[in-house]
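Colleague: Kindly generate the corresponding structure for this input.
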Amino acid sequence: MSDMHRAERSAALDPRDPWVIDTKDLGRRAGSSRTVRRQLPVPEPLGVSGVIEVPAGAEFTLDALLEAVVEGVLVSGEATAPIEGACSRCLDPIAEEVSVRFTELFAYPDSATEETTEEDEVSRLVDDLVDLEPMVRDAAVLALPQVPLCAPDCQGLCADCGIKWADLEPRHGHEKIDPRWAALVERFGEPGSDTPPAEGDRQ
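Modeller: Model (predicted):
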C-alpha cells in the first residue's frame, strides 16, 4: 500500500468500513478486551498479477482480539484469504489460501508512545478507530510465496517438448544431435533409418 493511500485512509476513517473497528467500548480501561470476527473485502488485487495474488473480489476472514493497554489498543489475531496464481515451474493454476498472524499496537493520542515515535513507526488510533487494512495487507504481501509451486516436488516442464514431466513416461527423453552433424542428418537422414532426405536435397 502506498504512503499516499495510507495517509488518505488515516485522514478519513469511516466506522462503516469493515476494515475499521471502533474501540470506544474498551474505554481506555487497561485489561478490557473483546474479540472481532469479520469478512474484509479486497477491492483490488493484492500481490503480483499473473504470478500469485489475493484476487479482487475475495475476502479476508479476520479473527482478532482487541485489548486495551496503557499506551493504546493492542490488536492481535489471524487473517486468511484465498490466493490464485500459476506454478512457477509447470504453469498449472494454483488455488490455495494465505494465512497471516499479526500483533499491532495502536497508540492513544497524546500517549508517551505517540509522542516518542515517528508516524510510520507505530499505528495510531483516530477518534477511537483502528484501521486494519495496512497491517493485514502488508502482512499478506510478505506471506505470499516468492516462487509459487503447485507441489513442493513439481518437476516442471520438459525443456524440449514443453509437456509436464509428471505427465510423461519415466524414460521420456529427446535425442541430442551434435550440431556439427545436423546438416548431414537433415540432408541424408539418420544413419540406419529409412527416412528419405528432403525433396530439395535429392539429386
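Colleague: C-alpha only now, for contacts and for neighbours.
Modeller: Fine.
Colleague: ok, the most centrally placed residue in the chain - contacts?
Modeller: Nearest residue to the geometric centre of the chain (Cα atoms, centre = their mean): residue 144, 3.2 Å. Going by Cα atoms under 8 Å, 6 or more residues apart in numbering, residue 144 touches 47, 52-53, 98.
Colleague: Same list, these, but as a markdown table with distance to residue 78, neighbour count and secondary structure please.
Modeller: Compiled in a markdown table, these are given as follows (distance: Cα to Cα, whole Å; neighbours: other Cα atoms under 10 Å; DSSP: H, G, I helix; E, B strand; the rest coil):
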| residue | distance to residue 78 | neighbour count | secondary structure |
| --- | --- | --- | --- |
| 47 | 19 | 22 | strand |
| 52 | 20 | 27 | strand |
| 53 | 18 | 23 | strand |
| 98 | 10 | 18 | strand |
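Colleague: Which single one of these is nearest to residue 36?
Modeller: Minimum distance to residue 36 across those is 19.5 Å, recorded for residue 98 (Cα to Cα).
Colleague: Distance check, residue 173 against residue 162.
Modeller: According to Cα to Cα, to the nearest Å, residue 173 and residue 162 sit 12 Å apart.
Colleague: Does residue 47 touch residue 139 like I think?
Modeller: No: applying Cα atoms under 8 Å, one finds residue 47 not in contact with residue 139, separated by 11.1 Å.
Colleague: On the three-state scheme, residue 185 is what?
Modeller: Here residue 185 is recorded as helix under DSSP: H, G, I helix; E, B strand; the rest coil.
Colleague: and the residue nearest to it when sequence neighbours are not counted, what element?
Modeller: Spatially, and ignoring its direct neighbours in sequence, residue 185 is nearest to residue 191 (7.8 Å; Cα to Cα, 6 or more residues apart in numbering). Using DSSP states H and E, residue 191 sits within no helix or strand.
Colleague: Please provide the structure for the following sequence as well, for comparison with the first:
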Amino acid sequence: MEGVLVTGTATAELEGECARCLEPISDPTEVTFQELFVYEDRDYSSEEDDGVSKLEGDLVDLEPLLRDAVVLALPFQPLCMEDCPGLCVECGARLADDPDHAHEAAIDPRWAGLSALRQDEQDQD
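Modeller: Purely as a prediction, here's the structure:
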C-alpha cells in the first residue's frame, strides 16, 4: 500500500535519418514500462526522494516515464537497412543506389607533375 504501480506498453513511430547514408527512416517501436508512484503523504528522506515518482493528487504524470522509456529504446545509430553501405567518401553518392560506384585512384599531389610528363609523352606517340 505504498502507492500505485503503473505497468504498460506504449507504441510510437520514430522518425530520423540513417546514420550512414542520411536517408529518412521511419520505424515503429514498442516499449514497456513499470513505475511505482508513491502517495504524497509518505515520509521519505531527501536521499530516498531523488528517484521516487509521486502521485499528484489523484493524477499520475506519465510523460517523463514514457519519454525515458522511448529514449532508452532508441537505436544508437539508426540504419535504413542492416547492411547499408553509406555514402561515397569522395563525392557523397549513395552507394546503395549504385553498388558499382568507383573513382579513379587518387594521385598524390607531390607526384602530379610527373603524371603530366607521362601524359605529354603519350600525346607525342
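Colleague: Reformat the contacts of residue 144 of structure 1 as JSON lines; add distance to residue 149 of structure 1.
Modeller: Converted to JSON lines, the contacts of residue 144 of structure 1 look like this (distance: Cα to Cα, whole Å):
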{"residue": "47", "distance to residue 149 of structure 1": "15"}
{"residue": "52", "distance to residue 149 of structure 1": "10"}
{"residue": "53", "distance to residue 149 of structure 1": "13"}
{"residue": "98", "distance to residue 149 of structure 1": "14"}
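Colleague: And stretch 95-114 of structure 2, end to end?
Modeller: 32 Å.
Colleague: ok, and what's touching that stretch?
Modeller: 84-88.
Colleague: the helices in structure 2, which residues?
Modeller: 46-49, 63-73, 112-124 (DSSP state H).
Colleague: Most tightly packed of those helices?
Modeller: helix 63-73 (a mean of 13; mean count of other Cα atoms under 10 Å).
Colleague: which residues of structure 1 does it align to?
Modeller: Aligned by TM-score structural alignment, helix 63-73 of structure 2 corresponds to residues 133-143 of structure 1.
Colleague: Following superposition onto structure 2, what is the mean distance for the matching stretch?
Modeller: Average distance, stretch 133-143 of structure 1 versus aligned residues of structure 2 after superposition (mean Cα distance after the TM-score superposition for structure 1): 1.2 Å.
Colleague: gap between that stretch and the chain center?
Modeller: With Cα atoms, centre = their mean, to the nearest Å as the basis, stretch 133-143 of structure 1 stands 9 Å off its chain's centre.
Colleague: same question, stretch 7-15 of structure 2
Modeller: 16 Å.
Colleague: same check, this time on stretch 120-138 of structure 1
Modeller: Its chain's C-alpha centre and that of stretch 120-138 of structure 1 lie 20 Å apart, by Cα atoms, centre = their mean.
Colleague: same deal with stretch 3-10 of structure 1?
Modeller: Per Cα atoms, centre = their mean, the centroid offset for stretch 3-10 of structure 1 relative to its chain is 21 Å.
Colleague: equivalent range in structure 2 for that stretch?
Modeller: So stretch 3-10 of structure 1 sits over no part of structure 2, by TM-score structural alignment.
Colleague: just stretch 78-98 of structure 1 next, same as before
Modeller: Against structure 2, stretch 78-98 of structure 1 falls on residues 9-29 (TM-score structural alignment).
Colleague: buried ones in the matching stretch?
Modeller: Neighbour-count burial for stretch 9-29 of structure 2, counted by 16 or more other Cα atoms under 10 Å, picks out 18, 20-21.
Colleague: same check, this time on stretch 159-166 of structure 1
Modeller: Residues 164-165 are the ones in stretch 159-166 of structure 1 that count as buried (16+ other Cα under 10 Å).
Colleague: and that stretch, which stretch of structure 2?
Modeller: Counting by TM-score structural alignment, stretch 159-166 of structure 1 corresponds to 89-96 in structure 2.
Colleague: where's that stretch relative to the chain centroid, distance-wise?
Modeller: 20 Å.
Colleague: One more: stretch 96-111 of structure 1?
Modeller: Counting by Cα atoms, centre = their mean, stretch 96-111 of structure 1 comes out at 18 Å from the chain centroid.
Colleague: quick one: the strands in structure 2?
Modeller: 3-17, 24-38, 53-54 (DSSP state E).
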